[in-house]
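Asker: Sequence and predicted structure, then a few things I'm wondering about:
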Amino acid sequence: MITSLLIANRGEIACRIIRTARAMGIRTIAVYSDADAQAMHVAHADEAVHIGPSPARESYLVGEKIIAAAKATGAEAIHPGYGFLSENAAFAQAVIDAGLIWVGPGPDSITAMGLKDAAKQLMQDAGVPTTPGYLGDDQSLERLAKEADAIGYPVLIKAVAGGGGKGMRKVDAAGDFADALVSCRREAASSFGNDHVLLEKWVTNPRHIEVQVFGDTHGNVVHLFERDCSLQRRHQKVIEEAPAPGMDADTRQAICAAAVRAAKAVNYVGAGTIEFIADGSEGLRADRIWFMEMNTRLQVEHPVTEEITGVDLVEWQLRVASGEALPKRQEELSINGWAMEARLYAEDPAKGFLPSIGRLETFDLGDAYRIDTGVEQGAEISPFYDPMIAKVTAWGADRDAARLSLAETLAGSAVWPVRTNAGFLVKALEHPAFVAATIDTGLIGREGDALLAAQRPSDDALADGAAALVHGGDLNGFRLNAPHKRDGHFLLDGEPVTVRIGDTTKDGEGADSILIAEGGQTWELTPWRAAGVEGAGAGDGAILSPMPGRIIAVSVGLGEQVTKGQKLVTLEAMKMEHSLIAPFDGTVAELSAVDGAQISEGALLARIETGDES
């Protein structure tokens, strides 16, 4: 058995591998870039080696540095995780040539499945059903256009070296083909250094079904059943589940047997995934499911397979890499219940899913069934790497139980101030089509705005938060059934809001801020700090600007007598007007506010004094 292992990766997958390796008594070595010096995977490993600057191309993608780190620390083996160098045949060979154990398939297997056109031809020869299309060497526009006409529109142009949704174009009509081909080739050349393409028939109601396979060095290959990864956004998986809904026993047998044939065709060793595309217009049928590609590594969504089979796939990887036979035979593997995984990203769906970076002041995913993450509260979300910060997995006796459990966990999450897609995920899990399992890869693209979460909390949640903020304590115990209510002025994520608060009898000093978590969204509610705003109540009578803005009205003069609640100054900020009022009866002792002036946050605008001040 391997006794020391270097993980050539970062984040949640590095932590995941370390967890299993440690349980097996294997010493672990992490590698890290400048940005990851304080990362969780570095802290969890037995040893860690710095390999370069923050950009991946200068650290995690430099194979020579990783091999040197393994040599320097006495590591016996290298586990690539997924992404980065995991499917790089040259790196795998370099690891082997350095006298180290490569935890993954052989370089020849990676090469055989690395180019989509060659892999598709190989699968056809092995009797694996493939999507109708064109795989030829003639890459001229004339030949490709002729083949597209023969296949029938719509067709899909795919870069042969593509992946991750790059180098793919759907073409609906012959007149659009030439421009789409140019665009696809340009993206493929930029991303993969190879502009060759293949053509496939576009499947109208596509479902993404994949089968987990595993091989050893003794000639054994098994499958661990299928996963459904049809819920995607721009070709990126969002929610995965196992088993696939609507999969009957005969269809499962056919697709899983085809996956095993595919793995055997390339003498596959280790964990791999055979990806299929299914035409779901008439349900899942064996004659309507075709080979798409093979991923020669552990998949991001491997936890759902682990949860329904009870198998630790990383443990199997390490045992197989050590020369052991597969721990179980095919007949010993079975499906138990249902599992779903959601990918939690540091991104803001309300702003076009732009990545969100910064410090995780709050990172609370509650009592999730399973969380795979590489960050913790207080960690920094870096702009250098993939924005996925956690995988949240739920298990249930059936699909609906797993779905409801996952939705409940995500809805109760609280992450701040980094934005996440948790609210978007909750909406997706609750969408009628997903509930009914009538899903295809275009669902998110069609529904779009319907899956965006609310931009502010419900009135009840906002009122409870405001009451807790004013009266002290947390969100528990504050209800809106008090007979006396008043308006309170607050800032919700910096935007002014007025909230109707019920008077409470709960004692406690007001807090500086409070987080409201609802439906997977998190907001920060803060008091309106200006003394002149009702409910803020500074004792010295100073009227301060609560935010940058422009004064549009000064309603009082210096020395004027005012009464509590009287309007003093009107401020325009954040496209809204805000009235600053007298906190008590008194005299305008100072007045620096000038109509039309631009002022900064915290600027003194006026001061009210009572008649008894000395």
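Answerer: Cool, got the structure.

Asker: rest of the way, CA atoms for contacts and neighbours
Answerer: OK.

Asker: Quick check: next helix or strand after the longest strand out of those in the chain?
Answerer: As assigned by DSSP state E, the longest strand anywhere in the chain is strand 221-233. Next along the chain after strand 221-233, taking DSSP states H and E as the criterion, comes strand 236-242.

Asker: same for that following strand, what does it pack against?
Answerer: strand 221-233, helix 302-309, strand 338-345 (3 or more C-alpha pairs under 8 Å, 6 or more residues apart in numbering; DSSP states H and E).

Asker: tell me which residues of the longest strand of the chain are tucked away?
Answerer: Across strand 221-233, burial judged by 16 or more other C-alpha atoms under 10 Å covers 221-233.

Asker: buried sites along the helix or strand hosting residue 490?
Answerer: For residue 490, the enclosing helix or strand under DSSP H and E is strand 485-492. Counting neighbours by 16+ other C-alpha under 10 Å, one finds that the buried residues in strand 485-492 are 488-492.

Asker: Stretch 314-329 too?
Answerer: Counting neighbours by 16+ other C-alpha under 10 Å, stretch 314-329 gives 314-322, 325-326 as buried.

Asker: Ok, stretch 268-288 next?
Answerer: Quick answer for stretch 268-288 (16+ other C-alpha under 10 Å): 268-280, 283-286, 288.

Asker: Inside helices: which ones of these?
Answerer: Residues of the buried residues of stretch 268-288 located in helices (DSSP state H): none.

Asker: which ones among the residues you listed are found in strands?
Answerer: Among those, the ones falling in strands (DSSP E) are 270-279.

Asker: correct me, but residue 148 touches residue 155?
Answerer: Yes: if you go by C-alpha atoms under 8 Å, residue 148 and residue 155 touch, sitting 6.6 Å apart.

Asker: adding another structure so you can compare the two:
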Amino acid sequence: MFKKVLVANRGEVAVRIIRTLKEMGIQTVAIYSTADQNALHVQIADEAICVGGPKPQDSYINMKNVISAAVLTGSEAIHPGYGFLSENDLFAEMVGDVGIKWIGPRPETIDLMGNKEHARNEMRKADVPVIPGSLGYIHTVDEAREVADEIGYPVLLKAAAGGGGKGMRFIYKPEELKENFENAQAEAEINYGDHHMYIEKVMLDCRHIEMQVIRDQFGNVVCFPERNCSLQRRNQKVMEESPASSMTPENRADMIDVVTKAVNAIDYENTGTIEFLQDQEGNFYFMEMNTRIQVEHPVTEMVTGLDLVRLQVLVAAGEKLPLTQADVQIKGHAIEMRLTAERSDANFAPSAGKVDFVFLPTGGPGVRIDSALYSGDMIQPFYDSMIAKLIAHDDTREEAIAKLSRMIEETTVSGVSTSQDFQLEILKDQGVLNDEVTTKYLENVFMPKWEAAQAEKEEAAE
């Protein structure tokens, strides 16, 4: 087992990883930017080393500086968390080249599955159902038009590299194609240094269902209960839950078979998540694979009682998985919502500054808060706006929603604006309560009502 691990991240995910490493008796090393010198992950790690200035490119994604920090501190492994360098195959390769273990899949696997078109082709070879779309890269508007005409509108343009909604455009009719293609391609080039695009059919009234999986170097595979991540704003997940009520035991068994087949086909190692779209008939189709731990992994941990980060570390250290598929049981229901430092009443503008006071409701059964927030903390303008994840677990979905609502109501953060009111309204929405949510529900149904309510408040205040 490793004696010392460097955590190449910040915020709540760095704190969460450091806690498990400490419980495993492993020494921890935090990295930080000059803006984060007083951050919680820096305070709780056994060692901490500055890797550069406040901008991510100068620190958290400065590959040479991060690797130098690992070498200087004698770290035997690097855990990347999610975001930043977590799906950078070059960085993973550089880590291995200096004799440090990467807690994640092999660099060539990250490269393969990180390119969405290559991933789709690989899944087709493995007989995994894939959303209809282009069979290769789309380079020009004319090529895009030809594929769109063949599969039918609406279509979704996607950057082959990267994720998080960048370089993505929904096209509902032919006349929208040219301008959107050029804009999406330019955005992909700016964000990923890669202009390659592909097209897939837009599947309407679908749910976003994903399954986390782990595979060790001996070929043992364990799949975890699926997560429903359909509630999304601007292609970003807002709420995640497990299990998905739209999944029957037969659906779940089929998905486990497909995911197992997929990871075996690419000789995957460590944990990852395969994301699917599920139609109204229960059929599911491969979208992409994230080759890392995910933001929403706590809901999986809550319904299984397993520590996924611990399993990651064990597999990276060359050990066999200490459990089999039969050991994974679903216990109750878990829901997660992301608290962000944003002004939800002002088109979700970011809110940075000093946190004067914070209270997060950490007590009671089935309550979990993943956060690095504390009174006196500084919310920096350089990083993602998420400041906490609130996770509730109970016997049923209804009870979990009630618990999560109570948790959000109790949450108090002063000094910066948060998405607290927005989250509460979501949990009161009848469509959400009835679990009638598809990937476009928030955008097409909830947001118009929310925006109208905000406009009424502004008028009343004038």
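Answerer: Received the coordinates, thanks. Everything numeric here is computed off the predicted structure, so don't read it as measured data.

Asker: re the thing from before, take the buried residues of strand 485-492 of structure 1 and lay them out in a markdown table including distance to residue 246 of structure 1.
Answerer: Formatted as a markdown table, these follow (distance: C-alpha to C-alpha, whole Å):
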| residue | distance to residue 246 of structure 1 |
| --- | --- |
| 488 | 52 |
| 489 | 52 |
| 490 | 49 |
| 491 | 48 |
| 492 | 44 |
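
Asker: nearest to residue 369 of structure 1, of those?
Answerer: residue 492 (31.3 Å; C-alpha to C-alpha).

Asker: can you tell me which residues contact the closest one?
Answerer: Applying C-alpha atoms under 8 Å, 6 or more residues apart in numbering, we find residue 492 of structure 1 in contact with 523-526.

Asker: Quick check: the aligned residue for it in structure 2?
Answerer: Matched to structure 2 by TM-score structural alignment, residue 492 of structure 1 sits unpaired.

Asker: how close does residue 492 of structure 1 sit to residue 147 of structure 1?
Answerer: The span separating residue 492 of structure 1 from residue 147 of structure 1 equals 57 Å under the rule C-alpha to C-alpha, to the nearest Å.

Asker: on that earlier part again, in the ones in strands among the buried residues of stretch 268-288 of structure 1, find the pair that's most separated.
Answerer: 270 and 279 (29.2 Å).

Asker: How about the contacts made by residue 154 of structure 1?
Answerer: By C-alpha under 8 Å, 6+ apart, the contact list for residue 154 of structure 1 reads 170-173, 201-202.

Asker: before we move on, the earlier item: which elements pack onto the longest strand of structure 1?
Answerer: Secondary elements touching strand 221-233 of structure 1 (3+ C-alpha pairs under 8 Å, 6+ apart): strand 206-215, strand 236-242, helix 249-265, helix 302-309, helix 443-447.

Asker: Quick check: it compared with structure 2, mean distance?
Answerer: If you overlay the two and look at strand 221-233 of structure 1, the average distance to its match in structure 2 is 0.7 Å (mean C-alpha distance after the TM-score superposition for structure 1).

Asker: what angle separates that strand from helix 249-265?
Answerer: Orientation of strand 221-233 of structure 1 against helix 249-265 (axes from the mean of the first three to the mean of the last three C-alpha atoms, to 10 degrees) gives an angle of 110 degrees.

Asker: Just want the angle from strand 221-233 of structure 1 to strand 270-279.
Answerer: Using the same axes, to 10 degrees: strand 221-233 of structure 1 against strand 270-279 is 50 degrees.

Asker: so what sits against both of residue 148 and residue 155 of structure 1?
Answerer: What both residue 148 of structure 1 and residue 155 touch, as defined by C-alpha under 8 Å, 6+ apart, is the set residue 199.

Asker: so what's residue 162 of structure 2 closest to, chain neighbours aside?
Answerer: Closest residue in space to residue 162 of structure 2, ignoring its immediate chain neighbours: residue 192 at 6.2 Å, by C-alpha to C-alpha, 6 or more residues apart in numbering.

Asker: export the helices and strands packed on strand 221-233 of structure 1 to JSON lines and tack on distance to residue 590 of structure 1 and mean neighbour count?
Answerer: Below are these laid out as JSON lines (distance: least, C-alpha to C-alpha, whole Å; neighbours: other C-alpha atoms under 10 Å):
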{"stretch": "strand 206-215", "distance to residue 590 of structure 1": "69", "mean neighbour count": "25"}
{"stretch": "strand 236-242", "distance to residue 590 of structure 1": "58", "mean neighbour count": "24"}
{"stretch": "helix 249-265", "distance to residue 590 of structure 1": "80", "mean neighbour count": "19"}
{"stretch": "helix 302-309", "distance to residue 590 of structure 1": "65", "mean neighbour count": "22"}
{"stretch": "helix 443-447", "distance to residue 590 of structure 1": "56", "mean neighbour count": "14"}
